[in-house]
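1. kindly return the folded structure for what I paste below:
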Amino acid sequence: MAEAKIAFQGEMGAYSELAAREFFACEAKLCPTTTFEGVFSSVKNDESTHGIVPIENSLTGSIHENYDLLLEYELPITGEIKLRIVHNLIANPGVRMDRIRRIYSHPQALSQCKEFLKKMGQVELITVYDTAAAVRMIRDGQMRDGAAVASAQAAFDYGLAILRAGIEDNQRNLTRFLIISKQETTPASDPKTSIVFSTSNVPGALHKSLGVFATRYINLLKIESRPIYGRPWEYLFYLDFEGDTREERCREALDELTKVATFMKVLGCYEKGKEVDGRVYER
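-> Just a heads-up that it's a prediction; the model follows:
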């Protein structure tokens, strides 16, 4: 069997890398990309066998770009994992907290540490494309007045010091990551299905669409709306529900949905992801 190659957005030490290592138990080659679209493109063009992308954070909400990319690239979701995000304030060895004037990180990470950063006083918050990249910038620039918000793995990889650990606003800070691949999967247990659909812009259309699940006692886990490009005030609805597309009640619900919706597509049927704590790996 060919070696699995996993594309993720960011640099080594990014939270996406930690999620990939936990999901695939390190039995894969990890392939960093600079953008989320790069992950999808890598899988589509057979440069990687799988991709992993964040889709939702428990504190700051959905990553809308990745919902759009799921539909655009038509790659099935084959799994998910929920990683507890522990943010750390990281600086070059010997730098004191009272010397910090600039803090670098991904905007999502900064947003998840708002309360701690407020207490830092008059510091400049500078956004970069990746948390691990922020740590590398601190090291490469030999900054004595700058720090980064990132994972303990990134601090370990670049040989920097953790000034303060666990600075996120809430310890129940979880990010849900989706696994994508060209090959669909069959969940062995605890199945979950993701779909996308649109409705006519008429009274009761969404109610009828959701009713196909309610009448069959299918539990809905999440619904997210996204604007349809070029059609103002019309929306796509991304929906997750408990169940397997092989189950009769789920097949019937989806069949009925295709009749009441103007568009419907199954994005993937996969096993519900477990919650994990990220570990620091030796390279």
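2. from now on I want contacts and neighbour counts done on CA atoms only, so please keep to that.
-> OK.
3. now do the strands in the stretch 51-200 of the chain.
-> Assigned by DSSP state E, counting those that start in this stretch, the stretch 51-200 of the chain shows strands spanning 61-62, 77-84, 88-91, 102-105, 124-127, 146-150, 161-165, 174-181, 191-198.
4. any chance of these in JSON lines, plus mean neighbour count and distance to Arg21?
-> Formatted as JSON lines, these follow (neighbours: other CA atoms under 10 Å; distance: least, CA to CA, whole Å):
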{"stretch": "strand 61-62", "mean neighbour count": "14", "distance to Arg21": "22"}
{"stretch": "strand 77-84", "mean neighbour count": "24", "distance to Arg21": "11"}
{"stretch": "strand 88-91", "mean neighbour count": "27", "distance to Arg21": "20"}
{"stretch": "strand 102-105", "mean neighbour count": "22", "distance to Arg21": "22"}
{"stretch": "strand 124-127", "mean neighbour count": "16", "distance to Arg21": "26"}
{"stretch": "strand 146-150", "mean neighbour count": "30", "distance to Arg21": "17"}
{"stretch": "strand 161-165", "mean neighbour count": "17", "distance to Arg21": "21"}
{"stretch": "strand 174-181", "mean neighbour count": "23", "distance to Arg21": "12"}
{"stretch": "strand 191-198", "mean neighbour count": "21", "distance to Arg21": "22"}
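5. wait, which of those strands is closest to Lys44?
-> When the strands of the stretch 51-200 of the chain are ranked by distance to Lys44, counting by CA to CA, first place goes to strand 174-181 at 8.2 Å.
6. next up, for comparison:
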Amino acid sequence: MRIGVSGDIGSFSEEAGQIYAAKAHMSQHTLHYLIDMEGVLAALDREEIDVGIFPFVNYNSGIVWPAFTAMGRHSFMPIDDIQLNVEQCLIGFADTQISEITELYSYTPAFEQCKGFINQHGFKTIDWGDTAKAARDLSLGILPRKAAVVASAQAAKSYNLSVLKQGIQDIQPNITRFIVVKRGNS
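-> So this is what the prediction gives:
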């Protein structure tokens, strides 16, 4: 089974994909990292994946609007959903102090879940399209070294970064629902 997820390695969508594979008792599956919802649904249309998984609502920040925009352009059929408690972390290089950080890179829905923490520190937020992609790009030197990202602890681990502060979301639990879809005409 080919599972397309809307995120990079270390994303919450990757975690939702692994949960779905276990729930569906899939011993043989591959994850395809398609970064965004449009990428997932386009790959489903082209039959490059068998199912797609992406977030569509967070109980704190609300609807994930890019998901609904993409869903309006494609034919698909929902087959399941996964609820995931999303723990947002501030991630950077181990030698970076929080006081040195001025810019945060991530995905707008992640920023929406962490407004209190962001406002408290006065960070400038820059949408990077995916939490884990931001972590990857920080580790590769594409982003400024003294920047930080909002992403999962797994993203920090995947890209040899450090969790500078864990649990920065405004509420706990921070539940996000992910939809599992298949092609509309299959």
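7. now render the strands of the stretch 51-200 of structure 1 as a markdown table, adding distance to Leu236 of structure 1.
-> Below are the strands of the stretch 51-200 of structure 1 laid out as a markdown table (distance: least, CA to CA, whole Å):
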| stretch | distance to Leu236 of structure 1 |
| --- | --- |
| strand 61-62 | 15 |
| strand 77-84 | 18 |
| strand 88-91 | 37 |
| strand 102-105 | 31 |
| strand 124-127 | 30 |
| strand 146-150 | 33 |
| strand 161-165 | 40 |
| strand 174-181 | 19 |
| strand 191-198 | 5 |
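8. so which of the ones you listed is nearest His207 of structure 1?
-> Ranking those by their distance to His207 of structure 1 (criterion: CA to CA) puts strand 191-198 first, at 12.1 Å.
9. okay, the closest one sits on what stretch of structure 2?
-> Counting by TM-score structural alignment, strand 191-198 of structure 1 falls onto no part of structure 2.
10. and the angle from that strand to strand 77-84?
-> Computed by axes from the mean of the first three to the mean of the last three CA atoms, to 10 degrees, the angle separating strand 191-198 of structure 1 from strand 77-84 equals 110 degrees.
11. now strand 191-198 of structure 1: how far from the chain's centre is it?
-> In this view, strand 191-198 of structure 1 has its centroid 17 Å away from the chain centroid, taken as CA atoms, centre = their mean, to the nearest Å.
12. give me the buried positions along the helix or strand just after it.
-> For strand 191-198 of structure 1, the succeeding helix or strand toward the C-terminus, using DSSP states H and E, is helix 205-214. Along helix 205-214 of structure 1, the positions that meet the burial threshold by neighbour count (16 or more other CA atoms under 10 Å) are Ala205, Leu206, Lys208, Ser209, Leu210, Gly211, Val212, Phe213.
13. contact partners for the nearest residue to Ser158 of structure 2 once chain neighbours are set aside?
-> In space, and not counting its chain neighbours, Ser158 of structure 2 is closest to Gly10: 6.0 Å by CA to CA, 6 or more residues apart in numbering. By CA atoms under 8 Å, 6 or more residues apart in numbering, the contact set of Gly10 of structure 2 is Ala132, Ser152, Gln154, Ala155, Ala156, Lys157, Ser158.
14. Gly10 of structure 2 maps to what in structure 1?
-> Gly10 of structure 2 maps onto Gly13 of structure 1 when the alignment is built from TM-score structural alignment.
15. state the helix or strand in which its match lies.
-> With elements taken from DSSP H and E, nothing contains Gly13 of structure 1; it lies in neither a helix nor a strand.
16. try the one 5 residues further on
-> Applying DSSP H and E as the criterion places Leu18 of structure 1 in helix 15-24.
17. buried set for that helix?
-> So, applying 16+ other CA under 10 Å, buried residues of helix 15-24 of structure 1: Tyr15, Ser16, Glu17, Leu18, Ala19, Ala20, Arg21, Glu22, Phe23.
18. please apply the same query to stretch 91-99 of structure 1.
-> For stretch 91-99 of structure 1, the neighbour count (16+ other CA under 10 Å) marks Ala91, Asn92, Val95, Met97 as buried.
19. okay, the residues you listed in JSON lines with distance to Gly79 of structure 1 next?
-> Rendered in JSON lines, the data for those read as follows (distance: CA to CA, whole Å):
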{"residue": "Ala91", "distance to Gly79 of structure 1": "35"}
{"residue": "Asn92", "distance to Gly79 of structure 1": "37"}
{"residue": "Val95", "distance to Gly79 of structure 1": "41"}
{"residue": "Met97", "distance to Gly79 of structure 1": "40"}
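20. which of these lies closest to Tyr270 of structure 1?
-> For those, the minimum distance to Tyr270 of structure 1 (CA to CA) is 39.8 Å, reached by Ala91.
21. could you measure from the residue nearest to that closest one when sequence neighbours are not counted over to Glu17 of structure 1?
-> In this structure, Ala91 of structure 1 finds its nearest non-sequential neighbour in Ala147, 4.6 Å apart by CA to CA, 6+ apart. Using CA to CA, to the nearest Å, we find Ala147 of structure 1 at a distance of 21 Å from Glu17 of structure 1.
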